[in-house]
Structure formats: structure tokens, C-alpha cells
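1. pasting the sequence and the predicted coordinates here, then a few questions.
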Amino acid sequence: VAEGVALLYHCDLVFCGEHALFALPNIALGKTPLYGISLLAVKSAGYKLAAQKILLSEPISPSEAIAMGIINHVLEDDKVLPQTFLAATRLGNLPPKALNATKRLLKAAYLSGTKEQKELEQETFDQLVDGAEMKEAFNAFMEKRKPNFD
């Protein structure tokens, strides 16, 4: 789930239905963020909202996903695919060199510092990946019970 939300931070355009839910449950699963999410969430949402959603592993509503920079627009559920198709068609009709150059500029600005943050995230994740906390969190999740970290 968190990996999917991390992927959305790297997309140019994201539309979702009004009943969509997102989450960044890394900590609840005994993991730490990866893929630059700790930097991108803070850059997009501000520290307070990013900390709330990441530290508490709270569900993220569509309106919160907009505030956090995860998505661009919330649509009625049955309008997501048609709107996505329209956006893709519009992009496909733009001058490709100008489009690609502009995307490169936007991504460079947005992703500045991400490489270093991803390295720090991976190092931190690797320190916890086979630990007792992560195993207990995962087992509790699979067994639908509250984890015991004592």
C-alpha cells in the first residue's frame, strides 16, 4: 500500500474517485518509508500533515490526498477513466520535445534532494528489515490482531 502511494508521488497526473482511500502504513508494519516518500511527502504536504499521516499510519481521504500532493483531482468514481483518457489524449497531442523538456525541468525541481533521501531511507530500512519488530508487525497485520512489541 505505501509503495503504491510512493509511486503516485512520482506521477505527473493522478486522478481518483471520490471513494478512494490511500495510506502510508510503513510504521504500523514495522517498516520505514522508502522511494523518497519521507522527503516528497514533507515537500508536498508540509511537515505536520506528512508526520501525522506517516507516523500514525492514518488513512488518507481524497481531499487529504490533494492537500498532501498525492493526487491532482478527485472525480466522481465513474468519471475517473474518461478524465484520465482525456488528459492522456491532451498530453499526446502536445509537442513531444517541449513536453519532455518541461517534465524534466519540473521533476528536477521537485526531486532535488531525493537521491540522497532515498539512500538514507534505504539504509534505515535495511537496519530494520529482518528485525523482530517488523516480523511482529507483519504477523499481527496478517492475523488481524494488535501487535505486541514487549
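-> Nice, I can see it.
2. CA atoms for contacts and neighbours, from now on please.
-> Noted.
3. which strands or helices does the helix or strand containing residue 4 pack on?
-> Using DSSP states H and E, residue 4 falls within helix 2-9. Packing partners of helix 2-9 (3 or more CA pairs under 8 Å, 6 or more residues apart in numbering; DSSP states H and E): strand 22-23, helix 37-45.
4. the inter-axis angle of the longest one versus helix 2-9?
-> Between the axes of helix 37-45 and helix 2-9, defined by axes from the mean of the first three to the mean of the last three CA atoms, to 10 degrees, the angle is 50 degrees.
5. chain center to helix 37-45: distance?
-> Remark: helix 37-45 is offset 9 Å from the chain centroid, using CA atoms, centre = their mean, to the nearest Å.
6. can you give the contact residues for that helix?
-> Residues from elsewhere that reach helix 37-45 (CA atoms under 8 Å, 6 or more residues apart in numbering): 6, 9, 47, 49-51, 67-69, 111, 113-114, 117, 121.
7. also the first one?
-> Contacts to strand 22-23, defined as CA under 8 Å, 6+ apart, come from residues 1-2, 5, 53, 57-62, 65.
8. in ChimeraX, how would I select the buried members of these?
-> To isolate the buried subset of the contacts of strand 22-23 in ChimeraX, counting by 16 or more other CA atoms under 10 Å, use the following:
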select :2,5,53,57,60,62,65
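9. which one of the contacts of strand 22-23 sits closest to residue 75?
-> Nearest to residue 75 among those, counting by CA to CA, is residue 62 at 9.4 Å.
10. the closest one touches residue 68, doesn't it?
-> No: with contact defined as CA atoms under 8 Å, residue 62 does not count as touching residue 68 (9.7 Å).
11. second one coming, line it up with the first:
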Amino acid sequence: MAYETIEFEITDGVAVLTLNRPDRMNSFNTEMHAEVRDALKQAKKSEDVRCLLITGNGRGFCAGQDLSDRNVDPNAEMPNLGESIEKNYNPLIRSLQALEMPVICAVNGVAAGAGANIAFACDIVLAARSASFIQAFCKIGLVPDSGGTWTLPRLVGHARAMALSMLGDKISAEQAMAWGMIWKCVDDESLKDEALAMAKQLATQPTKGLTLIKRAIQSSWNNSFDEQLDLERDLQTLAGRTEDYREGVAAFMEKRQPNFKGK
């Protein structure tokens, strides 16, 4: 597929997916959904990809849905927004959560609405110091989607999640880091290099093990303590049978750097 709304490249084990509608603050339209879906499929099936990095071009990371791409004519039949969520946003969030590799998001500017919640669906989020996060749905009478009502309370607690969703206040990157919404806030000029360096570093690590870590932590939010202990046992069984575990132990015993293959 020739991309018009995103950029996608694979180098050094890292797939970099860049949202590229800067004139529309990288908001999603039908075409962008299709292209992102295709890029994620490529990342999933490529044996060369061991980490995914998502970012945006221009002054915004993603403003969520491009409202001009929907029928909001007051004289027309009311749109079924649930269909759009079921077709586009829910599969996107599920794909990011299920991808068997680390997923880094580098938030280069405003992340609003679904754009904020797409970022929160990634495994590690870095943000430029000038970036911000807005649950903008309430401004137009909508409900946070793209996993926002599930992820946000778990990141910041019930009271903050409720206020952020009902007031639609803008949260700075520094505040987001202080509240535990993101991993790290960095200077604007350092964001791209730091995110790419992290992605390349993760791409050299035991990918299967990192995927099992991802699965364990995701599952912990719904499991009881006893269920989580059982899951840790089962996942450790799988991890202990990987080639990377054998290489890691050998490198430790031989006092050398490990050469992980992601297998």
C-alpha cells in the first residue's frame, strides 16, 4: 500500500509509524485508519521488527477523529458513531495491546480525544515538554472512547479520571508525568532521538520475554492475586523455554553481553 496519511519505515529492528496529516493535527479519517491498520499488520508479520514506535509530524501528535470526515449535517439522519468505533478505533486499540513486541509512543504535541487514548494504549509513552493531553469528548457531548474510560482511571485514579473526562482540561506533559499518565517528559528537541534510542535498545532485548511481561501486567488489572500468581507461573514456564533465556544465562555466566534474537 502506498501511504498518503502516514509514514512507515523499518530500520534496526524498529518499525516507526508516523501520523502524517499535520495540517489536520494528524486527526484520523477513513484513509488514515486503513493505512495504520495496514502498517500494524506489516509490523506484526515482519520477522525484522522487534519494537514499534508511534509518533506524529507537525505540532500535534493526534487530535483524534477528523470531524469533517463524518456526517454532522443537522438535516441528515443521526450518525451511528458506534459503528465507527467498532470498525476502526476498537480494532486499533486491541492491535496495539496485543502486538507481541514493545510499543513506544512519542507524543510530539497535542494529544486530544482518541489521540490521547491511543497514546495511553501503548506500552511506554514519552512526551515532548510542549505536548499536552486533553479528553476533549465532553466538549462536543461525547463519551471518551478508544479505551479511555478503562485506561485513564487505572493511570490516575477515579477522581482525576472523572474530572478530566467531564471538564476536558488540558494536562501538560510535565503534569501527565507527575500523575503517572506517561513514563517520561523530555525536551522537545530531544524527543525523537530519545524515543528512537529507546526503541532500538528494546529491539535488541529478549522480545518474547518482553511480550510475556506485557501480557502479565495487562492481565493483572483484571486478575485476583491468586490468579496473577498462577499466570506468572505459566508465563515463566514459557519464558524459560525461549532461546533468549538460554542466551541470557550463558552471557551472564561468561561475563559477556548477550546476543538476543527475540526467540
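-> Ah, there it is. The structure presented is a predicted model; accordingly, all values stated were derived computationally and were not measured.
12. what does the TM-score come to for these two?
-> Once superposed, the chains reach a TM-score of 0.68 (TM-score structural alignment, normalised by the length of the first structure), with 112 aligned residues with a CA RMSD of 1.6 Å.
13. show me the two of the contacts of helix 37-45 of the first structure that sit farthest apart.
-> Longest span within those, CA to CA: 67 and 121, 23.4 Å.
14. and the corresponding residue of the first structure for residue 137 of the second structure, how far from residue 1 of the first structure?
-> Counting by TM-score structural alignment, residue 137 of the second structure corresponds to residue 26 in the first structure. Distance from residue 26 of the first structure to residue 1 of the first structure, counting by CA to CA, to the nearest Å: 9 Å.
15. now do the strands in the stretch 101-250 of the second structure.
-> Counting by DSSP state E, counting those that start in this stretch, the stretch 101-250 of the second structure has these strands, from start to end: 103-107, 110-112, 124-128, 132-134, 170-172, 184-186.
16. out of the ones you listed, which gets nearest to residue 14 of the second structure?
-> strand 103-107 (9.9 Å).
17. what range in the first structure matches that closest one?
-> Using TM-score structural alignment, strand 103-107 of the second structure pairs with nothing in the first structure.
18. coming back round to it: let me have the helices and strands packed on helix 2-9 of the first structure in CSV, adding mean neighbour count and distance to residue 135 of the first structure as columns.
-> Formatted as CSV, those follow (neighbours: other CA atoms under 10 Å; distance: least, CA to CA, whole Å):
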stretch, mean neighbour count, distance to residue 135 of the first structure
strand 22-23, 18, 20
helix 37-45, 20, 22
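19. got CSV for those, with distance to residue 15 of the first structure too?
-> Output for these, formatted as CSV (distance: least, CA to CA, whole Å):
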stretch, distance to residue 15 of the first structure
strand 22-23, 13
helix 37-45, 17
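20. from residue 118 of the first structure, how far off is the residue mapped onto residue 218 of the second structure from the first structure?
-> Here residue 218 of the second structure is matched to residue 107 in the first structure, going by TM-score structural alignment. Per CA to CA, residue 107 of the first structure is found 15 Å from residue 118 of the first structure.
21. got it, and residue 98 of the first structure?
-> Residue 98 of the first structure sits 29 Å away from residue 118 of the first structure, going by CA to CA.
22. in terms of neighbours, single out the busier of the two.
-> Remark: of residue 98 of the first structure and residue 118, residue 118 carries more neighbours, 18 against 10, as counted by other CA atoms under 10 Å.
23. which secondary structure state does that one sit in?
-> Classification of residue 118 of the first structure by DSSP: H, G, I helix; E, B strand; the rest coil places it in helix.
24. got it, and residue 10 of the second structure?
-> From three-state DSSP, the assignment for residue 10 of the second structure is strand.
25. wouldn't it be in contact with residue 39 here?
-> No: applying CA under 8 Å, one finds residue 10 of the second structure not in contact with residue 39, separated by 10.5 Å.
26. those two: which has the busier surroundings?
-> Neighbours were counted for residue 10 of the second structure and for residue 39 using other CA under 10 Å; residue 39 has more, 20 against 17.
27. report the spatially nearest residue to that one, omitting neighbours in sequence.
-> Spatial nearest neighbour of residue 39 of the second structure, excluding adjacent residues (CA to CA, 6 or more residues apart in numbering): residue 8 at 6.9 Å.
28. circling back to that earlier point, closest to residue 142 of the first structure out of the helices and strands packed on helix 2-9 of the first structure?
-> Comparison of these against residue 142 of the first structure by CA to CA identifies strand 22-23 as nearest, at 16.8 Å.
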